[in-house]
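K.L.:
sequence first, predicted coordinates after that:
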Amino acid sequence: MWILGLTGSIGMGKSATAGLFGAEGVPVHDADAAVHDLYAREAVPLVEAAFPGVARDGMIDRPELSRRVLGDAAAMKRLEAIVHPLVRARETAFLARARASG
């Protein structure tokens, strides 16, 4: 099985390229989508504990969280320490499913 990673800055076409692969039937793991889903599910209590007041209606208020972490390197590191392992776990599960399906 081949594994291809798409990286780049904002607006570089990663999502468009991933969409082309997906349209051809290639399994695609979208880390950005995983974060959005995590912010509505299992990351909520963890992020709220680290940044009280960022959870609203059972999900992370992304603009409020951004306000708290952008420009604050220590806060960003705390957030990344919470979110990155969760995203990695989802990626690992995605790869296991892709390998199992051939």
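P.N.:
Yes, it's here.
K.L.:
when you work out contacts or count neighbours from here on, use the C-alpha atoms and nothing else.
P.N.:
Fine.
K.L.:
report the buried residues of stretch 60-74.
P.N.:
For stretch 60-74, the neighbour count (16 or more other Cα atoms under 10 Å) marks 60-61, 65, 69 as buried.
K.L.:
name the SS class of the residue nearest to the spatial centre of the chain, please.
P.N.:
Among the residues of the chain, the one closest to the centroid is Val35, at 2.7 Å (Cα atoms, centre = their mean). Secondary structure assignment for Val35 (DSSP: H, G, I helix; E, B strand; the rest coil): helix.
K.L.:
what's the distance between the nearest residue to Ala40 once chain neighbours are set aside and Leu70?
P.N.:
Nearest non-adjacent residue to Ala40, counting by Cα to Cα, 6 or more residues apart in numbering: Met59, 4.4 Å away. Counting by Cα to Cα, to the nearest Å, the gap from Met59 to Leu70 is 19 Å.
K.L.:
and here's the other structure:
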Amino acid sequence: MIRVALTGSVGMGKSTTADFFRDEGVPVWDADAAVHRLYAPGGAGVAAVAALVPEAVRDGAVDRDRLRAAVLGDATLLGRLEAAIHPLVAADRAAFLDDCARRGEPIALCDIPLLFETGGERDFDVVIVVTAGPELQRERVLARPGMDEESLARMLARQMPDHEKQARADHVIRTDRGLDAARDEVRRILAQLRGMAEDA
């Protein structure tokens, strides 16, 4: 089975691109969705967050707004939180990949925003980076509820520059040339990957 990582900076169109792969029949794991599951009632991440930020847990689930406020108020908290949550996310991803392999899937894709920043690319056979021009990126991010210039700057400061991600990728998909062009690129890459899977 070919393990594919899809990554890209905030606002580049990664989720839309992941949906294009899903539409083509590729099983997709989403890191953000995994965190939501971990933070939901009964999720494995609730106890980990409660141990670090008790006030961020309400009604058996993590209140993401309270957690975000706590992180903004404590420069050391984010690192400690990541140390507690990242292993749980990695276990969720490993379970997904194991399940795909058991089912005989030729390709499995994982949508991971901070792939290079966490050294996660080593766990994959192919890395695809999604990109767009900086003005469109900014426009997309600032259109999201609760986002402002300061929040965008903080997010970008935590992420590897886009040009470095592109240089380290096996494939690059641009989402600023229209959805049809991006979908065509997904299909082109997928044809290559399916050929690789058949040869393996």
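P.N.:
It's in. This structure is a prediction, so every number in the text was calculated from the model and none was measured.
K.L.:
quick TM-score on the pair, please.
P.N.:
The TM-score (TM-score structural alignment, normalised by the length of structure 1) is 0.94; 102 aligned residues with a Cα RMSD of 1.1 Å.
K.L.:
which residue in structure 2 aligns with the residue nearest to Ala40 of structure 1?
P.N.:
Under the alignment (TM-score structural alignment), Met59 of structure 1 maps onto Ala61 of structure 2.
K.L.:
residues touching the residue nearest to the residue nearest to the centre of structure 1 when sequence neighbours are not counted, list them.
P.N.:
Sequence neighbours aside, Val87 is the residue nearest to Val35 of structure 1 in space, at 6.7 Å (criterion: Cα to Cα, 6+ apart). Val87 of structure 1 sits next to 31, 34-35 when contact means Cα atoms under 8 Å, 6 or more residues apart in numbering.
K.L.:
what are the ranges of the helices in structure 2?
P.N.:
With DSSP state H as the criterion, structure 2 has helices at 14-23, 31-39, 44-52, 64-73, 77-102, 134-142, 149-158, 162-168, 179-199.
K.L.:
mean deviation of the fifth one from structure 1?
P.N.:
What that stands for is helix 77-102 of structure 2. Following superposition, helix 77-102 of structure 2 is found to deviate from structure 1 by 0.5 Å on average (mean Cα distance after the TM-score superposition for structure 1).
K.L.:
over to the first one?
P.N.:
Average distance between helix 14-23 of structure 2 and its aligned residues in structure 1, after superposition and using mean Cα distance after the TM-score superposition for structure 1, equals 0.7 Å.
K.L.:
now do that helix against helix 31-39, angle only.
P.N.:
Helix 14-23 of structure 2 runs at 90 degrees relative to helix 31-39, counting by axes from the mean of the first three to the mean of the last three Cα atoms, to 10 degrees.
K.L.:
list the buried residues for helix 14-23 of structure 2?
P.N.:
14-15, 17-18, 20-21.
K.L.:
contact partners for Gly8 of structure 1?
P.N.:
Contacts of Gly8 of structure 1 by Cα under 8 Å, 6+ apart are Lys14.
K.L.:
roughly how far does the closest residue in space to His171 of structure 2 that isn't next to it in sequence sit from Ala69 of structure 2?
P.N.:
With sequence-adjacent residues excluded and distances taken as Cα to Cα, 6+ apart, His171 of structure 2 is closest to Ile128, at 4.8 Å. Note on Ile128 of structure 2: its distance to Ala69 of structure 2, by Cα to Cα, is 32 Å.
K.L.:
on that earlier part again, and the buried residues of helix 14-23 of structure 2, which is closest to Val49 of structure 2?
P.N.:
Nearest to Val49 of structure 2 out of the buried residues of helix 14-23 of structure 2 is Ser15 (Cα to Cα; 25.9 Å).
K.L.:
and the gap between the nearest residue to Met155 of structure 2 once chain neighbours are set aside and Ala153 of structure 2?
P.N.:
Spatial nearest neighbour of Met155 of structure 2, excluding adjacent residues (Cα to Cα, 6+ apart): Val10 at 7.5 Å. Computed as Cα to Cα, the Val10 of structure 2 to Ala153 of structure 2 distance reads 11 Å.
K.L.:
more crowded one of these two?
P.N.:
Comparing Val10 of structure 2 with Ala153 by other Cα atoms under 10 Å, the one with more neighbours is Val10, at 20 against 11.
K.L.:
my read: that one touches Leu136, true?
P.N.:
No. Between Val10 of structure 2 and Leu136 there is no contact, the gap being 11.1 Å when judged by Cα atoms under 8 Å.
K.L.:
for Gly45 of structure 2, which non-adjacent residue is spatially closest?
P.N.:
Nearest-residue entry for Gly45 of structure 2: Leu38, 4.6 Å, with adjacent residues in sequence omitted and distances by Cα to Cα, 6+ apart.
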